[in-house]
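[1] Sequence plus the predicted model coming up.
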Amino acid sequence: MSRTVYVNGAYLAEERAAVSVFDRGFLMADGVYEVTSVLGGRLIDFGGHMARLRRSLDALEIEAPVDDDELLAIHRELVARNAIEDGLVYLQVTRGNPGDRDFAYPAPGTTRPTLVLFTQDKPGLADNPAARTGWKVISIPDIRWGRRDIKTVQLLYPSMGKMMAKRAGADDAWMVEDGFVTEGTSNNAYIVRGGRIITRQLSPDILHGITRAAVLRFAREAQMEVEERPFSIEEAQGADEAFVTSASAFVMPVVEIDGVRLGDGAPGPVARRLREIYLEESRRAAL
C-alpha cells in the first residue's frame, strides 16, 4: 500500500507527491530537516526536534512555513494515516522555488518555503539486534563545512562516510578533524573511561543532538560523571567502552574502532544502562 506523505499543505499518495525542479533544496541543498522517532505510535523528543528546527531555520534565514502546533498535528496525522507503530517521521523545509536558479537568495517574503514530511515504518525500532552486539566503526577525515550545528540537507559526505564504513565491513564512521573525533556520520560519539562518559562539547563543529541532550541529562540524573571535551581515536581505542546516540539508533554501543576491539568486545554496562534509561524515559514523555 502506498504511503501518505505531506507536501505544502496537502496529504498525498507518495507517487503523486512532487516539488519543483527549481526548488532550492534540490538545486542548492538550501534546506534543513529533522527526524523524529515513533515508538508505540507516539512521538519521541518532539519538542527538542522542533526547537532545533527553528534554530536551523533562523541560522539560514528561512521562514518557518507553519507553527509547532500545526507541525505536531501533521506528524500525528501522518502516523495515523500510515499506521506507524514504530518508525520515523522525516521533515524537510527548503527555501522553496523562486522560479529559476540563482545563487542569491530570493527576496524575503517573495518565495514560499517548501514543507515535506513522510514516514518510515520500522517495526521493532527499539529492539535493534545491533544494540546487543554493538557497532564497529572506522575513522575518516572530517572535510565538511564549518556549520555542522545547522541540520542542513547537505548530507553527501556523511553518505560517503557510510559507504566507506560499509566497504570496510564496519557499521559507521567517526569523523576526525585536527586529531580529534567530531562525530559519527549521523550520530554523536562518546567513550567511557573509568565510568566517566566523555563526549565532545557543543560548538559549530558538531550537530547539537536532541538525543545527546536527553542522554546526558539522564546520565547526570543517574549520578554518572560526564566530561564534555574532545577525544582522539587513540584515546577511544583505549577506552573501556564507547557508544553513539541518534534519534533512530537511540544509544548504540560501539565495540570496535579501526579494527581495535574495546574491552571484551561486547557492549559495555554504561551504554546498556543508558539505552534502557533513555527508552524508558522517552516513552514516558512521548506525545
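    Perfect, I can see it now.
[2] all contacts plus neighbour counts: C-alpha atoms, from now on.
    Fine.
[3] For the stretch 151-287 of the chain, which segments count as helices?
    With DSSP state H, counting those that start in this stretch, the ranges of helices along the stretch 151-287 of the chain come out as 156-167, 210-221, 233-237, 269-285.
[4] Mind listing what's buried along the shortest one?
    What that stands for is helix 233-237. If you call a residue buried by 16 or more other Cα atoms under 10 Å, then helix 233-237 has these buried ones: Ile233, Ala236, Gln237.
[5] so who does the second one touch?
    The one in question is Ala236. Taking Cα atoms under 8 Å, 6 or more residues apart in numbering as the criterion, Ala236 is in contact with Ile191, Ala242, Ile257.
[6] before we move on, the earlier item: what's the closest of the helices of the stretch 151-287 of the chain to Pro253?
    Distances from Pro253 to each of those were compared using Cα to Cα; the minimum, 5.8 Å, belongs to helix 269-285.
[7] In the closest one, which residues are buried?
    When neighbours are counted by 16+ other Cα under 10 Å, the buried residues of helix 269-285 are found to be Val270, Ala271, Arg272, Leu274, Arg275, Ile277, Tyr278, Leu279, Ser282, Arg283.
[8] let's bring in a second model and compare:
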Amino acid sequence: MTDRGFRDPNKSPIPVDKSPFPARRPALDSTAYVNGSFVPLSDAKISVLDRGFLFADGIYEVSAVLDGKLVDNASHLARLERSVGEISLRLPETVERITEIQKELIARNKVVSGLVYLQVTRGADKGRDFAFPKGDVKPSLVMFTSEKDIINAVSAKTGINVITVPDIRWERRDIKSVALLAQVLAKQAAAEAGAGEAWMLQDGYVTEGGSSSAFILTKDDVIVTRKNSNAILPGCTRKAVVALAEERQLRVEERSFTVEEALAAKEAFATSASLFVQPVVAIDGKKVGDGKPGPLAARLREIYVEFAKATAV
C-alpha cells in the first residue's frame, strides 16, 4: 500500500490533470434542472445554506446516455431510493417524475452520448445546524447533462494504469453520498501519476476504484470482484456485468482480492456508468498479464454495450 492520497502540506499542488480520460464538463449554455425549473446551467444556483453544500448531506447518481437514451436507469434510480432511505432523506419527486426530467434534459441538450448527473440534498434551513431541520424544509433536486463518447473511448482499446491508495473513507460506502473528498484525493493522486484510476486498499485488499468497481480474471479463468457490503458501493454496471457473465456460464466469485493477486492475474478491469468495462493493464507501474487489454475484458465490454443499447429507454 502506498501513502498516495495524503498530500504533504509542504509540497506545492500539481494542478495538471494527466488522466487519459477527456474532460466531460457540461457546456455552460446547456440546460440544467434546479428544484422544479429548467434553467441555463450558468444560472443554476442553490442557497449557500443548502445542507448538501454545508454538510455533504445528500445523495447523487449518474446514468449513462447512449443514442439519446438512458442506460440501465431503473437500476440507478433503485439505488438512489435505497441511498436516500439509508439517511432518512425523502425524494422531492417520484422516481417516475425524475425519469421524465432526465429525458427532458437529454432532449433539450441534444445529448446523443454522455451522462446525466442528479443530486438530491436535504435542502436549505434557516441556519447551520448539524441536526436535521425541524420545519418543513423541502429537499433540493438538481440535474445536468454532459457529453462523452463512451463507446469510442481510446482508453477502452489501450487500457489504463491504476495506482493504489489507502481507503480513508467512512464505513457506509454502500450509500452513494456526495461526500467524496477521499475519492477526490485518490483521483487527483492518479491524475498526478498519469494513471486513469486509483484502486483503494484496506487491510491489504482492494475495495474499489475512486469511481469504479474493480475486477480481476484469475489464471483459472475465474472473474473475481469484491462482494457487496458496507465496504463498497453496489455498482450498477458491476451488477449488470456480473449477471451478463453468469448468463454466459462464466465463473464469477464475489470475494476480496489483494494487489499481489491482481498482478498475478490474467486480466484486470474496472466498471462504471461512465466507463462501461475498462481494461486495467498496470497497477503501480507493474504489468497485469502482458500489459495489454485482455480478451475477456474486451468481450465483456462488447456484451455490455449490446445490453446497454438493447435496454436503454
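    The structure has been received and is ready for your questions. Being a predicted model, the structure only gives us computed values, none of them experimental.
[9] What's the TM-score once they're superposed?
    Counting by TM-score structural alignment, normalised by the length of structure 1, the TM-score of this superposition works out to 0.98. Behind it: 285 aligned residues with a Cα RMSD of 0.9 Å.
[10] just the buried residues of helix 233-237 of structure 1 now: which is nearest Ala107 of structure 1?
    For Ala107 of structure 1, the nearest member of the buried residues of helix 233-237 of structure 1 is Ile233. The distance, counting by Cα to Cα, is 45.2 Å.
[11] show me the contacts for the alignment partner in structure 2 of that closest one.
    Residue mapping for Ile233 of structure 1 onto structure 2 gives Val259, with TM-score structural alignment as the criterion. Contacts for Val259 of structure 2 (Cα under 8 Å, 6+ apart) come out as Gly204, Tyr205, Val206, Ile283.
[12] can you redo the buried residues of helix 233-237 of structure 1 as a markdown table with distance to Gly124 of structure 1?
    As requested, those are arranged in a markdown table below (distance: Cα to Cα, whole Å):
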| residue | distance to Gly124 of structure 1 |
| --- | --- |
| Ile233 | 32 |
| Ala236 | 30 |
| Gln237 | 31 |
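[13] Tell me how many other residues crowd the aligned partner of Leu155 of structure 1 in structure 2.
    Mapped onto structure 2 by TM-score structural alignment, Leu155 of structure 1 lines up with Leu180. Burial of Leu180 of structure 2 is recorded as 14 neighbouring residues (other Cα atoms under 10 Å).
[14] Quick check: most distant residue from the centroid of structure 2.
    Gly135 (33.2 Å; Cα atoms, centre = their mean).
[15] That one: what secondary structure?
    Put simply, Gly135 of structure 2 is coil when judged by DSSP: H, G, I helix; E, B strand; the rest coil.
[16] hey, where'd the strands end up in the stretch 151-300 of structure 2?
    With DSSP state E, counting those that start in this stretch as the definition, the stretch 151-300 of structure 2 shows strands at residue ranges 160-166, 197-202, 205-209, 213-217, 222-225, 251-254, 267-272, 276-283, 286-287.
[17] mind giving me JSON lines with those and columns for distance to Val112 of structure 2?
    JSON lines is the format used below for the strands of the stretch 151-300 of structure 2 (distance: least, Cα to Cα, whole Å):
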{"stretch": "strand 160-166", "distance to Val112 of structure 2": "25"}
{"stretch": "strand 197-202", "distance to Val112 of structure 2": "25"}
{"stretch": "strand 205-209", "distance to Val112 of structure 2": "27"}
{"stretch": "strand 213-217", "distance to Val112 of structure 2": "25"}
{"stretch": "strand 222-225", "distance to Val112 of structure 2": "31"}
{"stretch": "strand 251-254", "distance to Val112 of structure 2": "33"}
{"stretch": "strand 267-272", "distance to Val112 of structure 2": "19"}
{"stretch": "strand 276-283", "distance to Val112 of structure 2": "16"}
{"stretch": "strand 286-287", "distance to Val112 of structure 2": "35"}
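[18] Reformat those strands into JSON lines and put mean neighbour count and distance to Leu91 of structure 2 next to each item.
    Formatted as JSON lines, the strands of the stretch 151-300 of structure 2 follow (neighbours: other Cα atoms under 10 Å; distance: least, Cα to Cα, whole Å):
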{"stretch": "strand 160-166", "mean neighbour count": "25", "distance to Leu91 of structure 2": "33"}
{"stretch": "strand 197-202", "mean neighbour count": "25", "distance to Leu91 of structure 2": "31"}
{"stretch": "strand 205-209", "mean neighbour count": "24", "distance to Leu91 of structure 2": "28"}
{"stretch": "strand 213-217", "mean neighbour count": "26", "distance to Leu91 of structure 2": "26"}
{"stretch": "strand 222-225", "mean neighbour count": "20", "distance to Leu91 of structure 2": "31"}
{"stretch": "strand 251-254", "mean neighbour count": "14", "distance to Leu91 of structure 2": "32"}
{"stretch": "strand 267-272", "mean neighbour count": "26", "distance to Leu91 of structure 2": "24"}
{"stretch": "strand 276-283", "mean neighbour count": "26", "distance to Leu91 of structure 2": "27"}
{"stretch": "strand 286-287", "mean neighbour count": "15", "distance to Leu91 of structure 2": "45"}
